[in-house]
Structures are given as C-alpha cells and as structure tokens.
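Asker: for reference, the sequence and a predicted model appear below.
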Amino acid sequence: MSNAAAITVRPVASSAEKKAFVELAYRLNLSDPNWVPELKDEVRGLITPGKNPWFEHAVAEFFLAWREGRSEPVGRISAQVDELVLIHMGEGLGQWGMFEAEDEAVAHALFAAAEGWLRGRGMTRAMGPFSLGIWDQPGLLIKGFDHPPMVMMGHNKAEYEAWVESAGYHGVKDLFTYDLPVDIPFPPLVNRIVANGEKNERIRIRDVDKSRFDEEAQLILSILNEAWSENWGFIPLTDAEIAYAGKKLKPIVLEDMIKIAEYDGEPVAFMMALPDINEFLMDLKGELYPFGFIKLLWRLKKMRPRGGRVPLMGVLKKLHATRLASQLAFMMIEYIRRAGNGHYGITRAEVGWVLDDNGPMISIAEAIESRNNRTYRIYEKAL
C-alpha cells in the first residue's frame, strides 16, 4: 500500500478519458488467454446515457485512477445509484462495478472514490460489482479462471477477490454457472420425465417465432419479470430495456434454441439458450473495423459454435414448487439440447447464472449431471 499517496482518482471528464476508461480493460487483460474482449462499441454504448436505457432510472459516475509519473490510467471503477435498486433492494444501497486495477493500492483508491461518491448521495451501503445492473455482468469471478466465460458473462483477474475483501467487503450472494456436455443424452430419469410430458396433451413446447420477434420478446420478458419477482436482487426490466435487450440479442437468437412452454394454451414458462458468440470475438480484440465486422458477420451466418449458454429461464409463480414446473424445465432443456447439438454442432453448454439459494434450479442442474464450473460473488460493505 506504499504507493497509495502517488495515486489520484478523478471522474471521467472528457471524450478522451471516456475512451481511456474503455480501453483500460483491454490493456490489462489481453494477455489473459481466458479473457474475452467485448466489442468496444458495445462497452461505449453501455456507459452512455441516451444509448443505454438503464440511465433512465439510474445515475453513474465513472472514475479513472492515475499514478504519478504515468501517462496512462492504472485503474477504473463505476459508482451508481439506481432508483429501481432502491425500491426493490432497499433504501441506501449504492453500487459499483466495471472495476479494473493494476495493483491493490490502486484498487483501494478506486473503492475509496466510489464509496465517497455514494456517501455524497446519501447511500449507506455499497454493493458490487455490477456492470452496470444485475442484468449485465454481475459478480466478481472467484472460481473458474481456467476457461473463458460464455456469452454475456464476465472474467477478471484472480487477484481481485483478495483486493475487494481487503477493502472491507464481504460476500452476500454467489452466482453459479453449470457446465455439461450436450452431445450425449441426459440421464434416463430425465428422459422418462420428458417422455411423460410428451404424452400430456395439455403441454405444448414451441419455438419462438423470429418473424414476431418484438412480440415474442415482450412475452418472454413478461414471464421473466413475474417469475423472478421474489428472487434476491431482482430488478424488473423496463419496456425501454426490453426493447434495448431485444435489439442486441436479435442477431444471435436462434428460433429453435428458445422455447416457450404452454399449458392449456397459456404461456407459462420459457427457456432461452444463446450460441456462445464469445468464441467468435476472441481474435477481434474488441475492434469491428476494418475487418472485424466482416469476420463476425461470416461467423454468425455460419453459426457453428462449440458452446451454448442458457442464461435465462422462468416459470410463472403459480407453478413454482410443482411437478409441472420441473417437468416443463426438463422438456425445454432437452429440446434445446437436441437442437443445439443436432442443428449447430454444439457439444458443450453452460446453465446460469443461478443464485446460490435457488434450490429448484440447482436440483435441475444436478439432475442433468452438470457441474459447477464458475462462481461469481457479489460483495457488500457498510459506508
């Protein structure tokens, strides 16, 4: 910590500093073979009011750390106050995220700046990381550094766990992902559950209809908002955020890898799987131009990833803790497994994230003989 006095942290105040905020993550992480460089245009959009509708109910400050004698920044962090977080997770709860630092001294200076900003807005607790909300990339990776994350999941340096904890934070929630092979059938018990469901004329499992994409997205996310409303950390998506997410996801949505379950004609559950386009991004280093755009378009058109991820599923609350809920889940994931492997050559899937207290989902993950491959932790500290 002897270098702390030589570190200055200040808010991003110019377009050049905003560019430096984005670029810093690439400079610090490109040497890690398991770090996936996001498209820089996507990151810029994430942190720009007017582009990301998250800013319609939240405010954020972005900080850069500078060390005396260095021309480039040595760390970054966001601090944010979200009105929906205050409503759904409690008054006085501020958050931070987008954290990157060269060393522990820089980390502590960044946390101090973020915490000071949050205190100045009346916050009494700091929780993170969230980049920027729980629907983006929540949690700090604490297990699973030996392989790249799948689509829409984060990856960070292993040292960050100790630096966060040494700054006085304690873990409040773990998020799990589960890895499983999908080029082999699920266990016999799961297959029997699926077969029994197929005999039930009241159940219909259908693909999404991409020609009615906006309508289908509204349906899926309405089920999600209802199904997840009592989960820890749940923040409902606004109509603008649903439209924004739909626009971003549409190019990678595969109709037969997103399922809607109907019971007596009523949509009651859904499961979404996405191809792991992180595989298509690794060599682009975040840049679409001049040639990255052409490469990405070709890869999306060809669509032969090795992996796929199930980031979201939901069952209406009236079916929670029923046999039907688990049966629908097993049916949807089996149909997605068949489509992913049979149509696109996907051999490995990842389910998650899953909250550490979500017993039913953990039971499903165990029943299909998946294994916990990555754990992300959310931390909190009193201010």
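Answerer: Thanks, I have the structure now.
Asker: CA only for contacts and neighbour counts going forward, please
Answerer: Noted.
Asker: for this protein, which helix is longest?
Answerer: helix 323-344 (DSSP state H).
Asker: list the buried ones in that helix?
Answerer: 325-341, 344 (16 or more other CA atoms under 10 Å).
Asker: what's the answer for stretch 276-287, then?
Answerer: When burial is assessed from 16+ other CA under 10 Å, stretch 276-287 yields the following buried residues: 276-282, 284, 286-287.
Asker: and for stretch 79-96?
Answerer: Neighbour-count burial for stretch 79-96 flags 79-85, 92-96 (criterion: 16+ other CA under 10 Å).
Asker: which residues of the stretch 51-200 of the chain fall in helices?
Answerer: Counting by DSSP state H, counting those that start in this stretch, the segments of the stretch 51-200 of the chain that form helices are 83-89, 104-120, 160-166, 188-198.
Asker: for these, which one sits closest to residue 67?
Answerer: Minimum separation from residue 67 across the helices of the stretch 51-200 of the chain (CA to CA) falls at helix 104-120, 8.4 Å.
Asker: what residues sit buried inside the closest one?
Answerer: 104-111, 113-115, 117-119.
Asker: go on, stretch 289-305?
Answerer: Along stretch 289-305, the positions that meet the burial threshold by neighbour count (16+ other CA under 10 Å) are 292, 295-296, 299-300, 303-305.
Asker: another one to put next to it:
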Amino acid sequence: MDARGGIAIVPVTTPDELDRFVRLPMRLNRHDPNYIAPLLMERREALSPKTNPFFAHAEVQLWLAVRDGRDVGRISAQIDALMPQAMGRAGHFGMIAAEDDPAVFAALFAAAEGWLRDRGRDRALGPFNLSINEEVGLLVDGHDTPPMVMMGHDPAYVGGRIEALGYAKARDVYAYLADTTHDLPDRILNRIRRGPPEGVVVRELDMSRYEEEVRDLTQILNDAWADNWGFTPTTEAETAQLAKALKPVIDRRLTWFAEIDGEPAGFIVFLPNVNEAIRDLDGKLLPFGWAKLLWRLKVKGLKTARVPLMGVRRKFAATARGTLLPFLLMDAGASAARRLGYQRAELSWILEDNRAMNHILQAAGAEVYKTYRIYEKALG
C-alpha cells in the first residue's frame, strides 16, 4: 500500500477488492442519466486471468485509491507482450475512474507510471480497457447519449485531469452513427444494384459451423487491421473466448461474410446493442435480470445495434472487386437490421487517420457522433 496526501493506493489482490474495483464507476456515475452500468458478472470475468486469455500474454496490475476508508478512484497498468514493435517500449494504462479531485488522479497515475517505469517502459498510452481490441480511449465528445455495447462512457472532467498530469493526445478514435431505416445513398446503391461482381458471394453467418466461421473472421480481422496504429493480433485463445462470449447475442442475420472465388475475403458484424436491454438492471442479472434481458432481446427486440468488427483482406482491398465489398456488406447488414426493426447502428471504433474507412463510412451516410481520445506521456 502506498499513501500520498492521505490517499492510500491499494493493489487489487483479493476477490473483495476486485468487486470494489468493478463497482466503483457505478457509484461515481450514478447521477449521469447516460451512464449504463455494465453487467457485474461480465466485468469480473474480463478482469480475471482465469477467464480472460489476454492475461496469457500481458502483465496487468489494478489499483484502488482509498481515502478515509472510502474508494475514490481506480486505475490499471498493463504491458502486452504482443504489442507491435513499432510502438517501442510503451506501456498502457486503463480502467480510469475517479472522483473529480486532482489529488486522486495524481496518486493513481503516479502508481501506474511507477509500475510501468519499473518494468522498463518509457511511455504510457491509454486508456485501454484492457487491450486495444477491447474498450479504447476516453470519451471526450458525445456525453449527451448513452454508450453502446462494449464502448465506454466517462465524465467530462476526466480528460482535463489527465491532461493536467502531462498527457497529450496520441490519437482520436471515432464512433459513427448511421440511420438503418433508410437505404444507403444512391451513388452507392447504383453500384450495388448491378449485383456482386463475378466470383463474389455475400452470405449470412453459418451457425452450423460457428467456430470455424469465427476463426475465419479473426484471420480476416488480423490481416485487415495489421497496418493500423497500435493493432495487436487476436490469439487463438482469444478467438475461442470471443466465440463463446458472442454466441448468446449474435444474430446470424446480422453477421455477413463476403467470399471472392471461394475464399473468405471480408465480413461485417452488426451486434445487438445489449446496453439498450440492460440499462435499468444496475449491473445485476439476479434475481430477475436474466428474464428481463432475454425478453428484451428475443421478444421485445432492440432498436439499436453496433458494428464492432468489419474488415477486408489486404490482398483484396485495393482490387476492383475488393473495393466494393465494404458497401456490399454494409448494405446486407443494414437491410437485415431494418427488417428486424433496428433503427440506428453505431460503427466503431475508427482511427482518425484511417482515411480509407472514414471515407467509406462518410460515403455511406454515417456521421461521427462520439470521439474517444488515446493519451500518451513520456516516462522520464
């Protein structure tokens, strides 16, 4: 335990401390009408080495800030062994949540930076919760709407507190919002209505070979995103965990693959926005949360979805047939979403300097409605 100015920094080592770590943002954000408490069970699993394969290739430490016996903040620090060499000797921070007090933020970041520095890191990047393939960045614009599934929501004061500690913008990532009740713009539809080019097939997810489909999806993802800033490939264990986690909520009618000459070449996933269904559950599935969740997902239906994953293999991306795949996939997914009663879809997250993807989404009529910021700081 480290104490700074009456604030004790407590490493999380016990199940009770982990539970406090998970619950803290719920208390801090209880007066924010747009905050949605995540499912406590899911958060505990995401932060446990027993259930999250990320821990197999990363070192992670969590801390609580405690003052006068009360939890007032939290933070994580992590080092991912699979982080690309181009990122140098950077380490990550994440899971930041704290009362609006500069002393609390200073104590938390001092602990995280010291831990990273002791392990040879010369730069801190974040927030990553926990990896770049999960929740990324701090919400800096778009606080007036609730987050969609697997996206963060932070109080407006947090960015200023982080910047006051010497952090500066490394990258912004965008969340786009699209109206699924309307067709794609005519200039896109005119290309699509000619039909897929010869050798191109667009099809739904085949649930009878679900695990194989998820492996194909991951291979395409790792290839398509390989040149993106900071991208870390998904491992086989993470693929298996992803398949297990998504199976209860994924809808085959909202997941589409594109094949070129019989080879999986691209995909898109429209994921039902589970946050819409859990908004009033306060993170709990017991005693009646499960029934409410299942009824809202399967009977009442949802109005919003999120596209967390989309990609086209690089060898096809610049070809005549490959450049059409994103639009064919978006049209197939959006058309299915419209038939199922979905009204809006978030496409996220997109790096600000990913010109190709930003151009595709803007051409499809989507607009940026949230911005998340990744910060960095040199560690002396």
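Answerer: Done, it's in. In this text the structure is predicted, and so the values were computed from the model without any measurement.
Asker: ok so, going back, and which of the buried residues of stretch 276-287 of structure 1 is nearest to residue 5 of structure 1?
Answerer: Distances from residue 5 of structure 1 to the buried residues of stretch 276-287 of structure 1, taken by CA to CA, are shortest for residue 286, at 33.4 Å.
Asker: what do we get in structure 2 for the closest one?
Answerer: The pairwise alignment with structure 2 assigns residue 286 of structure 1 to residue 283, based on TM-score structural alignment.
Asker: pretty sure its match contacts residue 39?
Answerer: Yes - using CA atoms under 8 Å, residue 283 of structure 2 makes contact with residue 39 at a distance of 4.0 Å.
Asker: if we can go back for a sec, so which bit of structure 2 is whichever helix or strand comes after the longest helix of structure 1 matched to?
Answerer: Once helix 323-344 of structure 1 ends, the next helix or strand along the chain (criterion: DSSP states H and E) is strand 348-355. Mapped onto structure 2 using TM-score structural alignment, strand 348-355 of structure 1 spans residues 344-351.
Asker: that stretch vs structure 1, average offset?
Answerer: For stretch 344-351 of structure 2, the mean deviation from structure 1 after alignment is 1.0 Å (mean CA distance after the TM-score superposition for structure 1).
Asker: show me how far that stretch is from its chain's centre.
Answerer: 10 Å (CA atoms, centre = their mean, to the nearest Å).
Asker: what residues are up against the match of residue 286 of structure 1?
Answerer: By CA atoms under 8 Å, 6 or more residues apart in numbering, the contact list for residue 283 of structure 2 reads 37-41.
Asker: make it 7 Å
Answerer: Taking CA atoms under 7 Å, 6 or more residues apart in numbering, we find residue 283 of structure 2 in contact with 37-40.
Asker: what separation do you get for the counterpart of residue 173 of structure 1 in structure 2 and residue 352 of structure 2?
Answerer: Under the alignment (TM-score structural alignment), residue 173 of structure 1 maps onto residue 171 of structure 2. According to CA to CA, to the nearest Å, residue 171 of structure 2 stands 7 Å off from residue 352 of structure 2.
Asker: likewise for residue 125 of structure 2?
Answerer: Residue 125 of structure 2 is 17 Å from residue 352 of structure 2, by CA to CA.
Asker: the more surrounded of the two?
Answerer: With neighbours defined as other CA atoms under 10 Å, residue 125 of structure 2 and residue 352 compare such that residue 125 has more, 24 against 15.
Asker: quick one: what's aligned to the more buried one in structure 1?
Answerer: That one, residue 125 of structure 2, aligns with residue 127 by TM-score structural alignment.
Asker: which one is its match nearest to, not counting chain neighbours?
Answerer: Nearest residue to residue 127 of structure 1, sequence neighbours excluded (CA to CA, 6 or more residues apart in numbering): residue 380, at 4.2 Å.
Asker: what secondary structure does the one you found sit in?
Answerer: Following DSSP: H, G, I helix; E, B strand; the rest coil, the label given to residue 380 of structure 1 is strand.
Asker: run a quick neighbour tally on it.
Answerer: 22.
Asker: would you mind confirming that it makes contact with residue 170?
Answerer: Yes - the criterion here is CA atoms under 7 Å, and residue 380 of structure 1 meets it with residue 170 at 5.6 Å.
Asker: count of neighbours near the counterpart of residue 367 of structure 1 in structure 2?
Answerer: Here residue 367 of structure 1 is matched to residue 363 in structure 2, going by TM-score structural alignment. Counted with other CA under 10 Å, residues neighbouring residue 363 of structure 2 total 15.
Asker: that older thread, the buried residues of stretch 289-305 of structure 1 in helices, which ones?
Answerer: Short answer: the buried residues of stretch 289-305 of structure 1 in helices (DSSP H) are 292, 295-296, 299-300.
Asker: which parts of the stretch 101-250 of structure 1 are strands?
Answerer: Under the criterion DSSP state E, counting those that start in this stretch, the stretch 101-250 of structure 1 contains strands at 125-128, 140-143, 170-181, 203-207.
Asker: elements contacting the first one?
Answerer: If I follow you right, that is strand 125-128 of structure 1. Contact partners of strand 125-128 of structure 1 among helices and strands, from 3 or more CA pairs under 7 Å, 6 or more residues apart in numbering; DSSP states H and E: strand 93-101, strand 371-382.
Asker: check the mean deviation of the first one from structure 2.
Answerer: Superposing on structure 2 and averaging over aligned pairs (mean CA distance after the TM-score superposition for structure 1), strand 93-101 of structure 1 comes out at 0.6 Å.
Asker: what is that strand packed up against?
Answerer: strand 75-82, helix 104-120, strand 125-128.
Asker: can I get those in a markdown table with distance to residue 7 of structure 1?
Answerer: Shown next, in a markdown table, are those (distance: least, CA to CA, whole Å):
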| stretch | distance to residue 7 of structure 1 |
| --- | --- |
| strand 75-82 | 10 |
| helix 104-120 | 7 |
| strand 125-128 | 22 |
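Asker: figure out which of those is closest to residue 185 of structure 1.
Answerer: Per CA to CA, nearest to residue 185 of structure 1 of these: strand 125-128, 38.2 Å.
Asker: contacting residues for residue 7 of structure 1?
Answerer: Contacts of residue 7 of structure 1 (CA under 7 Å, 6+ apart): 65-68, 106.
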